[in-house]
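Participant: need a structure here:
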Amino acid sequence: MDIKYYIFLSIALFVIGIVGVLTRRNTIIIFMCIELMLNAVNLLLVSFSKMHHIANVAKDPLAGSDGQLFVFFIMVVAAAEVSVGLAIIVMMFRNTHSIDVNFLNRLKH
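Facilitator: Okay, here's the model as predicted:
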């Protein structure tokens, strides 16, 4: 497949994630949209890595593995973000019995 299909799919997923973060008030849905944006970036990194590997396979057999390494680190950071974020959401729900983002503004004062 051509690289432009992967780029288009990645941009579409990233835009859906941005729209979800900016329009939703539920914190769990916001976290899901952030994960969708991270997966869009992962898709783009892997597709560029594959394209680079195909172009340079004769010169260097390990060419193009950098993008896949970055994807691994992004997945580790995303897993840590989800675990910390869900712990914060659970504690917020236990204290306020709501997971609405606008309710957090009232907790400042």
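Participant: from here on, contacts and neighbour counts on C-alpha atoms
Facilitator: Noted.
Participant: who's in contact with N95?
Facilitator: Contacts here follow C-alpha atoms under 8 Å, 6 or more residues apart in numbering; on that basis N95 touches nothing.
Participant: in this protein, which residue is closest to the centre?
Facilitator: The chain has L38 as the residue nearest its centroid, 1.6 Å off, counting by C-alpha atoms, centre = their mean.
Participant: which parts of the lengthiest helix in the chain are buried?
Facilitator: Assignment by DSSP state H gives helix 66-96 as the longest helix of the chain. By 16 or more other C-alpha atoms under 10 Å, the buried positions in helix 66-96 come out as 66-68, 71, 74, 78, 82, 89, 92.
Participant: from those, which two are the most distant?
Facilitator: Farthest-apart pair in the buried residues of helix 66-96 is D66 and M92; separation 38.7 Å (C-alpha to C-alpha).
Participant: compare with the first, here's sequence two:
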Amino acid sequence: MINLQTFMLISTCLFCIGIYMVLTKNNAIQVLIGIEFMINAAVINLVAFGKYDRYHNSGQIFALFAIVLAAAATAVALAIILNVYRRFKTIDPAKIDALKD
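Facilitator: Here you go, the predicted model:
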């Protein structure tokens, strides 16, 4: 049986990988993947704490909402990235410096 500390260790590793990707990558899609890693780490925490809650399933319910919100945020972010690519012909966030003409 997996204990709570194992869940927390896996979640911490996943969150650290996400932070590393957000801070070091210069590709907007890779940055988005890093953000998704961090959201998934939070979902693991919610499910893990919900597993050890004896009376309520609030952790799983919050995790379900987090998954739905992450999917919606990913769809919006990908649409923004596609529009930025059409306009600037790059997805490197450092090279995009103008908001309008």
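Participant: so the strand or helix carrying the residue nearest to the centre of structure 1 versus helix 66-96, what angle?
Facilitator: Using DSSP states H and E, the element containing L38 of structure 1 is helix 27-55. Interaxial angle, helix 27-55 of structure 1 versus helix 66-96 (axes from the mean of the first three to the mean of the last three C-alpha atoms, to 10 degrees): 180 degrees.
Participant: V101 of structure 1 reaches R25, doesn't it?
Facilitator: Yes. V101 of structure 1 is within contact range of R25, at 5.3 Å (criterion: C-alpha atoms under 8 Å).
Participant: what lines up with V76 of structure 1 in structure 2?
Facilitator: Here V76 of structure 1 is matched to V68 in structure 2, going by TM-score structural alignment.
Participant: now the nearest residue to I39 of structure 2 once chain neighbours are set aside: how far from L14 of structure 2?
Facilitator: Leaving aside its chain neighbours, I39 of structure 2 sits nearest to A70 (7.2 Å; criterion: C-alpha to C-alpha, 6 or more residues apart in numbering). Per C-alpha to C-alpha, to the nearest Å, A70 of structure 2 is found 16 Å from L14 of structure 2.
Participant: one more: Y85 of structure 2?
Facilitator: As defined by C-alpha to C-alpha, Y85 of structure 2 lies at a distance of 28 Å from L14 of structure 2.
Participant: any idea how far V43 of structure 2 is from the equivalent of M51 of structure 1 over in structure 2?
Facilitator: Taking TM-score structural alignment for the superposition, M51 of structure 1 sits opposite Y52 in structure 2. Going from Y52 of structure 2 to V43 of structure 2 by C-alpha to C-alpha gives 15 Å.
Participant: those two: who's more crowded?
Facilitator: Neighbours were counted for Y52 of structure 2 and for V43 using other C-alpha atoms under 10 Å; V43 has more, 21 against 13.
Participant: who's in contact with the more buried one?
Facilitator: By C-alpha under 8 Å, 6+ apart, V43 of structure 2 lies in contact with 63, 66-67.
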